[in-house]
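**Q** Prediction below, plus the sequence it came from.
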Amino acid sequence: MLVPLSNTPRDYAWGSTTLLADLEGREPTEVREAEVWFGDHLGSPARTADGRTLDQWLSDPPAGAQAPQRLPYLLKLLAAASPLSIQAHPSLTQAAIGFAREEAAGIPVDAPDRTYRDANHKPELIVAVSDRFLALAGLRPLDASLRLLAAIGPAADGLAVRLRGADDSPVAAIAWLLSSDAAADVAAIIDAARTAESAEFAAELELACSIDAEYPGDAGIVVALLMNFLTLRKGDGLFLPAGVLHAYLSGLGVELMAASDNVLRGGLTPKHIDVDELLVVLTPETGVPPIVVGSPVSAGVSRYTVPVDDFALLVAHSAEGASATLPVAGIAIAVATEGSPTIVGARSGARHTLAPGTAVLVTQDEQELLVEGEGVVFLATPGQ
């Protein structure tokens, strides 16, 4: 069974006024469109053609449809025009403990100062749909960060001293940066970064200046200087397990994650920041996260292999006059990003043509999905 899905873009402040409109071939508006959720998470469940939310549909599917009560994953289109908050996500154990603690405290689940909105972890995979997708991800190795701070000059000496005594982890230095004790140092580092020169770190210094224009004086700007600045090319993926500090900066991507909305923020946002809890979940290791590329599965089909059981992501590139076959391992959601491909349920024979930015739920009894006509289709399924 194929079930068309739709949803209204979420209008977060960092969203783009053009990226989703361009993808869908419509005129942009002045409204910032940041994310479109294709899933049953109660924060913004997708809607089916009969007007029900997807969680309602899953609780009472049509006769003969094989469907779980809840999806283990959440699929999104993400369109960033400016930086998202610097953030990390909890492990499954941390999420369960944090959610239970806030439930016992009587904090409403939709309260602005709520940290844990569910009891699930949130590993995530982003795949670039735009030609470039910029991100900060992971903590840069300390020797490289010390070279960057040396380029900034004496204003960064206090931070450099803290990093040299950090025992290979900058977490304690980040804790200091996010405290009121570091306010004067943060302001001085940002000011010095405006005129600093470095061939090795020119992009990072330019980024700090551009972020300062969005979030003047924010301590997250200096935290960003301790993170890896990555450029994903179209089709590149970035996997972020629990505890890895990151911030998407700009671009359009397909994002797949465990079904959770738990975010621990550390700057560059007007939303609730819980520094103490961020430091609890933050992974202390440094290093550059690897770029994930699709591994061929069959003609025109690749899989982004990630080490979690919650989800898997496949992509089909189909050509006019040909077809590609996507395996359906459990209930799946397909979303198109190029062309006008027609998907066909192998078991039911049901057909649905997708325009870029549109999605359809595929029940697990289909077993396979044929993609006909020219286009690109991403398929989210439970992990294996």
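**A** Cool, got the structure.

**Q** CA atoms for contacts and neighbours, from now on please.
**A** Will do.

**Q** So residue 68 is in contact with residue 58, correct?
**A** Yes - the pair formed by residue 68 and residue 58 meets the contact definition of C-alpha atoms under 8 Å, at 6.5 Å.

**Q** The two: which is more packed in?
**A** When residue 68 is set against residue 58 and neighbours are counted by other C-alpha atoms under 10 Å, the residue ahead is residue 58, at 18 against 14.

**Q** ok, and the closest residue to that one other than its chain neighbours, which helix or strand is that part of?
**A** In space, and not counting its chain neighbours, residue 58 is closest to residue 69: 5.4 Å by C-alpha to C-alpha, 6 or more residues apart in numbering. Secondary structure assigned from DSSP states H and E places residue 69 in neither a helix nor a strand.

**Q** mind listing what residue 69 touches?
**A** With contact taken as C-alpha atoms under 8 Å, 6 or more residues apart in numbering, residue 69 is in contact with 55, 58-59.

**Q** go on, residue 334?
**A** Contacts here follow C-alpha under 8 Å, 6+ apart; on that basis residue 334 touches 359-362, 377-380.

**Q** can you pull the buried residues of the strand or helix carrying residue 157?
**A** Under the assignment given by DSSP H and E, the secondary-structure element containing residue 157 is helix 157-164. Using 16 or more other C-alpha atoms under 10 Å as the burial criterion, the residues of helix 157-164 that qualify are 157, 159-160, 163.

**Q** For residue 200, state which of those residues is nearest.
**A** Of all these, the one sitting nearest residue 200 is residue 160; the distance, using C-alpha to C-alpha, is 17.5 Å.

**Q** Now the closest one. Nearest residue, chain neighbours left out?
**A** Going by C-alpha to C-alpha, 6+ apart, residue 160 has residue 146 as its nearest residue, at 6.1 Å.

**Q** Pull the number of nearby residues for the one you found.
**A** When neighbours are defined as other C-alpha under 10 Å, residue 146 has 20 of them.

**Q** didn't it look like it was pressed against residue 159?
**A** No - here residue 146 lies out of contact with residue 159, judged by C-alpha under 8 Å, at a distance of 9.0 Å.

**Q** quick one, helices of the stretch 101-250 of the chain?
**A** Along the stretch 101-250 of the chain, the segments classed as helices by DSSP state H, counting those that start in this stretch run 142-152, 157-164, 171-177, 183-193, 202-214, 220-224.

**Q** For the longest one, report the contacting residues that lie outside it.
**A** Right, the one you point to is helix 202-214. Taking contacts as C-alpha under 8 Å, 6+ apart, the residues outside helix 202-214 that touch it are 82-83, 190, 193-194, 196-197, 218, 221-222, 224-225, 229.

**Q** before we go on, here's another structure to hold up against the first:
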Amino acid sequence: MLIPISNTPRDYAWGSTDLIARLQGRTPSDAPEAEIWYGDHPGSPSHLLGAGGGTLDEALARAGEARLPFLMKLLAAGSSLSIQAHPTRAEAREGFAREEAAGIPLDADERLYRDDNHKPEIIVAVSDEFRALVGIRDLAATRRLLAALGEGPALTHLDRLLADPDPERAVRGALEWALTEATPGDVDELTRALETATDAEFAPEIEVLRAAASDFPGDRGLYVALLMNLVVLHRGEALYAPAGVLHAYQSGLGVELMAASDNVLRGGLTPKHVDVPELLRVLDPATGPAPLVRPGPLPGGGAEFAPLVADFALTHVALESAPVTVPLRGPAIALAVTGEVTVEDGDERVVLAPGDAVYVGGGALAVTLAGTGEAFVAQPGVDGAEG
């Protein structure tokens, strides 16, 4: 069963004004277009193309098919997303039950747990570069960055916190200070230091932090961003953000795949609600390199990004001369990002242009892609993985 689907770009303020439009061959409207959602998530279910219309969640319910365990997105960042982390499934169940018992409306600004699921996620760069802040940088490196920024009361205090011989205690102490005790004057101190700082080792980090300071003036999250790894993905490279890992995408176009959840604990660079105790409760304070993920080749062609979660895996297919058949473990969504991609499932056939997608269901064991373009196939993860 093949069902062509589409959706309307979401106009979050951080969205790019041109990346999605150019991928789809449209003239940019100069309004932010941040994400297109492909899936049956109730927050923005995909629309069915063709006769009948309606949404994918309605179609799956009519066909007796289960809800998708994943949500696929085309994401285009023109400025920083909020710094955020996501809970484990156990933490999500406990938090959701707690807020339900407290009677907090699902759409309330202070609501943290809008469902009882975890939200690990992966993103693969589609633009030539995709920048992101992910995970906590090695503390010795951050202290070198602080030294490059110069002296000042707040910077010196943060350096002392990071000098704690217990790395986990150092991270938690620095984050708690940044999000609860840092004053507007402290944020101004860091902003001024970034304006004049020059350092060969941290030039890209300083550039990203300057942009964040300009986009979010006075935001305490600037100190959180200072602690994080900067990652520059090139086209086809991917990073993985498991539960508890701080991340904030900065710029570029990518295909994102996540567990079907909307649970977000924010840590700054946002006007939205930040619950510091809950963020610190779910936080993974480990330091070190960003969690990149490499694909494994598939026998029939293509390469699969398969982090150890049962919810999702993502196959990248660059079509040249021969069709590529992708084995399936369950329902899937195929999304084209370049060229013209033909998707076949038995007797059915759908042609996709960049930004077009198709749902593959009905118990299909494989889907074949042909043409001269590039596509991604989202499906459930490997059996036996964490779920």
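**A** Nice, I can see it. Computed from a prediction, not measured in an experiment: that's the story for all the values here.

**Q** TM-score for these two?
**A** Remark: TM-score between the superposed chains equals 0.95 [TM-score structural alignment, normalised by the length of structure 1]; 376 aligned residues with a C-alpha RMSD of 1.3 Å.

**Q** picking that back up, I'd like to know how far the residue nearest to residue 58 of structure 1 sits from residue 60 of structure 1.
**A** From residue 69 of structure 1 over to residue 60 of structure 1 the distance is 9 Å, taken as C-alpha to C-alpha, to the nearest Å.

**Q** likewise residue 300 of structure 1?
**A** Separation of residue 300 of structure 1 from residue 60 of structure 1 (C-alpha to C-alpha) stands at 35 Å.

**Q** Out of these two, name the residue with the larger neighbour count.
**A** The neighbour count for residue 300 of structure 1 versus residue 60, taken as other C-alpha under 10 Å, is higher for residue 300 (18 against 12).

**Q** How about the more buried one: what's its closest non-neighbour residue?
**A** residue 317 (5.1 Å).

**Q** superposed on structure 2, where does the helix or strand that contains the one you found end up, distance-wise?
**A** Using DSSP H and E, the secondary-structure element containing residue 317 of structure 1 is strand 312-318. Strand 312-318 of structure 1 differs from its equivalent in structure 2 by a mean of 1.1 Å after superposition (mean C-alpha distance after the TM-score superposition for structure 1).

**Q** Buried ones in stretch 368-385 of structure 2, by neighbour count?
**A** Applying 16+ other C-alpha under 10 Å to stretch 368-385 of structure 2 flags 368-382 as buried.

**Q** actually stretch 94-107 of structure 1, not the one I wrote
**A** So, applying 16+ other C-alpha under 10 Å, buried residues of stretch 94-107 of structure 1: 94-96, 98-99, 102-103, 107.

**Q** got it, and stretch 2-20 of structure 1?
**A** Using 16+ other C-alpha under 10 Å, the residues of stretch 2-20 of structure 1 that count as buried are 2-7, 9-10, 13-20.

**Q** Ok, stretch 206-213 of structure 1 next?
**A** Residues of stretch 206-213 of structure 1 classed as buried under the neighbour-count rule (16+ other C-alpha under 10 Å) are 206-212.

**Q** now swap in stretch 289-303 of structure 1 and tell me
**A** Buried positions in stretch 289-303 of structure 1, judged by neighbour count with 16+ other C-alpha under 10 Å: 289, 292, 294, 300-303.

**Q** what about the strands in the stretch 51-200 of structure 2?
**A** According to DSSP state E, counting those that start in this stretch, the stretch 51-200 of structure 2 carries its strands in the segments 70-77, 84-85, 121-125, 129-136.

**Q** looking at structure 1, where would I find the counterpart of the shortest one?
**A** Under TM-score structural alignment, the alignment places strand 84-85 of structure 2 onto residues 87-88 of structure 1.

**Q** which residues are in contact with that stretch?
**A** Identification of contacts with stretch 87-88 of structure 1 by C-alpha under 8 Å, 6+ apart yields 242-247, 263-267, 278, 281-282.

**Q** Just give the number of residues close to residue 204 of structure 1.
**A** As a burial measure, residue 204 of structure 1 scores 20 neighbours (other C-alpha under 10 Å).

**Q** And it, how far from residue 58 of structure 1?
**A** Residue 204 of structure 1 is 45 Å from residue 58 of structure 1, where distance means C-alpha to C-alpha.

**Q** Counting residues, name the longest strand you see in structure 2.
**A** Here the longest strand in structure 2 is taken by residue count, with DSSP state E as the criterion, and it is strand 247-259.

**Q** Could you tell me where it falls in structure 1?
**A** Under TM-score structural alignment, the match for strand 247-259 of structure 2 is residues 246-258.

**Q** what's the mean deviation for the matching stretch versus structure 2?
**A** Mean for stretch 246-258 of structure 1 is 0.4 Å (mean C-alpha distance after the TM-score superposition for structure 1).

**Q** Let me see the contact set for residue 355 of structure 1.
**A** By C-alpha under 8 Å, 6+ apart, the contact set of residue 355 of structure 1 is 24, 336-341.

**Q** could those residues be laid out in TSV, adding secondary structure?
**A** Output for those, formatted as TSV (DSSP: H, G, I helix; E, B strand; the rest coil):
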residue	secondary structure
24	helix
336	strand
337	strand
338	strand
339	strand
340	coil
341	coil
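
**Q** What subset of the contacts of helix 202-214 of structure 1 is buried?
**A** Neighbour-count burial within those applies to 82-83, 190, 193, 196-197, 218, 221-222, 224-225, 229; the criterion is 16+ other C-alpha under 10 Å.

**Q** Map residue 98 of structure 2 across to structure 1 for me.
**A** Correspondence of residue 98 of structure 2 to structure 1, assessed by TM-score structural alignment: residue 101.

**Q** can you redo the buried ones among the contacts of helix 202-214 of structure 1 as CSV with distance to residue 51 of structure 1?
**A** Rendered in CSV, the data for these read as follows (distance: C-alpha to C-alpha, whole Å):
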residue, distance to residue 51 of structure 1
82, 33
83, 34
190, 50
193, 52
196, 55
197, 56
218, 43
221, 43
222, 46
224, 43
225, 46
229, 42
